[in-house]
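**Student:** have a look at this fold, sequence not included:
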């Protein structure tokens, strides 16, 4: 059975707002939380970028819901050994209710230390080695590792995860889906793509969870909601690999001039038509997703959570 969670967007909201949303999500009947890991927002209109690990610590003291990163890049901005320590501590704080979603990252966040932005093939190879390093460290045994991309010298986690810590792997193309099936405990993908899920299953993902979600903009006036979604999240609709290679919010703002309000309105559930929102979420259920996370765009958070509590989540459960 599919479970429904709320997506906390570190790009769009302040730390205080994110904690308030987590409380509202729990009260509205969401059963889990996901949270993004960004150094930069996608554009200046979003305007935030709190550190995800600080947020997870605060969330552990705020709600009792499971938390998953969607997603962390453990390869460039943070060494996998440091990411492993952060993830293990998060698992302890959440009493084992933490899952680490990982991916190959975007230049937007990962270029900040001046490293060369690798090709996808290199990034995928780096991610595979990083996952191997992290899983070895999660055991609590001392590790020395000298691989193609990473060196670890006599490292040991003294605060280990609370039980098994799942590592879910994100993928948006055939090769990434196959990598997720081969090395992941689950598959993260943000569209109800039957072909990608099939590749994941065939590559070793049979029986493993599929995780993803969507953004919506609930509001009384559909046109105003579409305008809000277009102002804040046009980047979701950029084609191809632009999301992986553009290095700054300014570059995303330039590219987003190609995205029209009409395009956003066609692709993002907007307004207060319950059936429109339910239909969009059900597409993920029908595609075989085990966890679906919904993120509300813009300031109408109270109205959104009231609609979820009274209408949307009951309709999805029915």
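**Tutor:** Thanks, I have the structure now. Predicted model, so just to flag it, every value in this text is computed and none were measured.
**Student:** alpha carbons only for contacts and neighbour counts from here, please
**Tutor:** Will do.
**Student:** separation between residue 115 and residue 138?
**Tutor:** Applying C-alpha to C-alpha, to the nearest Å, the value for residue 115 to residue 138 is 27 Å.
**Student:** who has more neighbours out of these two?
**Tutor:** Per other C-alpha atoms under 10 Å, whichever of residue 115 and residue 138 has more neighbours is residue 138, with 23 against 11.
**Student:** isn't the more buried one right next to residue 157, touching?
**Tutor:** Yes. Applying C-alpha atoms under 8 Å, one finds residue 138 in contact with residue 157, separated by 6.9 Å.
**Student:** hey, where'd the strands end up in this structure?
**Tutor:** 3-8, 32-35, 67-69, 98-102, 143-146, 151-155, 167-170, 186-188, 210-218, 270-271, 291-296 (DSSP state E).
**Student:** tell me which residues in the fifth one are buried?
**Tutor:** By 16 or more other C-alpha atoms under 10 Å, the buried positions in strand 143-146 come out as residue 143.
**Student:** presented hereafter is structure B, for comparison with structure A:
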């Protein structure tokens, strides 16, 4: 039976709101936290994007839940050595309750320093090398590295946890999933696809944890929820590789018309039908996931947590 966690959306909420949501999540019975790591939101309507490592510091003292980034790109905007330092400090603050979720990233966040945005096969190479560098730094020993993509010179982390931080790798296609199976401590993906879970486990992932996430919009007026999702998170329904290659929120806004409210009704759980919420999360359990995170879209966070505490989590064993 999976554990159920809450997914904190930094693109939509300021730091204080994220910390308060984490408190409510723990009180409601959620057993873990995910938090997004963005420089930009997906669109201006979402309206926020705080520095995730500062928020994690606050979360470490506000709640006792495990915390994981979903996900950090440690390859372009932040060098893997700097990401390793931020990760190690987070693990110390949380007393070992931190996992680092990593992926190949999006141009939306990673192009901001003017670096070239590489094609996927290069980004996968960069991610694998970054994971190698970070694991060496987690030992607390001095690291010198001359690789294809990164140089590390006389670097040593002095603040490190007692155990190396687990690194879970995100993958939505076969190549990234195979990389996760080969070098990850776990696998992250956002759809309840049993075939991808099987690919991870058979490719070398074995019994390592598989985590997934989904977004819902709880509210008593289903049509209002549909409109809210369509306004704030239509980017979730854009097809193809646009999410990885578009460089600015305004470019996602230009594609808003590609997503209809009917698409939202079909693809996103909206409203207060407990059966629909339970079914959406149970689909991940049926696909073999070990941990499932859910995010509430919109401002009615208190209503969502009360609803999940009383109507949804008890039916899931959470």
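**Tutor:** Happy to help now that I have it. Just so it is clear, the model here is predicted, and its values are computed rather than measured.
**Student:** TM-score of the superposed pair?
**Tutor:** TM-score for the superposed chains, counting by TM-score structural alignment, normalised by the length of structure 1: 0.99, backed by 318 aligned residues with a C-alpha RMSD of 0.8 Å.
**Student:** the strands of structure 1: which one's closest to residue 60 of structure 1?
**Tutor:** Closest to residue 60 of structure 1 of the strands of structure 1, according to C-alpha to C-alpha: strand 67-69, at 8.6 Å.
**Student:** with structure 2 superposed, average distance for that closest one?
**Tutor:** Following the fit onto structure 2, the mean deviation recorded for strand 67-69 of structure 1 is 0.3 Å by mean C-alpha distance after the TM-score superposition for structure 1.
**Student:** quick one: that strand aligns where in structure 2?
**Tutor:** Here strand 67-69 of structure 1 aligns to structure 2 at residues 67-69, judged by TM-score structural alignment.
**Student:** figure out how far that stretch is from the centre of its chain.
**Tutor:** Per C-alpha atoms, centre = their mean, to the nearest Å, the displacement of stretch 67-69 of structure 2 from the mean C-alpha position of its chain is 7 Å.
**Student:** just the helices from the stretch 1-150 of structure 2, written as ranges.
**Tutor:** 15-28, 52-62, 80-93, 107-110, 120-138 (DSSP state H, counting those that start in this stretch).
**Student:** gap between the third one and the chain center?
**Tutor:** Between the mean C-alpha point of helix 80-93 of structure 2 and the mean C-alpha point of its chain there is a distance of 17 Å (C-alpha atoms, centre = their mean).
**Student:** wait, doesn't residue 44 of structure 1 sit right on residue 249?
**Tutor:** Yes. Using C-alpha under 8 Å, residue 44 of structure 1 is in contact with residue 249, at 6.4 Å.
**Student:** neighbour count: these two, which is higher?
**Tutor:** With neighbours defined as other C-alpha under 10 Å, residue 44 of structure 1 and residue 249 compare such that residue 249 has more, 20 against 16.
**Student:** distance check, that one against residue 74 of structure 1.
**Tutor:** Counting by C-alpha to C-alpha, the gap from residue 249 of structure 1 to residue 74 of structure 1 is 21 Å.
**Student:** do residue 23 of structure 1 as well
**Tutor:** On the measure of C-alpha to C-alpha, residue 23 of structure 1 and residue 74 of structure 1 end up 28 Å apart.
**Student:** the more surrounded of the two?
**Tutor:** residue 74 (25 against 16).
**Student:** so the more buried one touches residue 87, yeah?
**Tutor:** No. With contact defined as C-alpha under 8 Å, residue 74 of structure 1 does not count as touching residue 87 (10.5 Å).
**Student:** geometrically speaking, which residue is the centre of structure 2?
**Tutor:** residue 70 (1.8 Å; C-alpha atoms, centre = their mean).
**Student:** can you give me every residue that contacts that residue?
**Tutor:** Residues in contact with residue 70 of structure 2 (C-alpha atoms under 8 Å, 6 or more residues apart in numbering) are 34, 35, 36, 37, 100, 101, 102.
**Student:** tabulate those residues (TSV), appending distance to residue 174 of structure 2 and neighbour count.
**Tutor:** Formatted as TSV, those follow (distance: C-alpha to C-alpha, whole Å; neighbours: other C-alpha atoms under 10 Å):
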residue	distance to residue 174 of structure 2	neighbour count
34	23	24
35	24	25
36	23	20
37	23	25
100	21	23
101	18	27
102	16	27
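**Student:** out of the residues you listed, who's nearest residue 279 of structure 2?
**Tutor:** residue 34 (20.7 Å).
**Student:** and the closest one, what's its match in structure 1?
**Tutor:** Match for residue 34 of structure 2 (TM-score structural alignment): residue 34.
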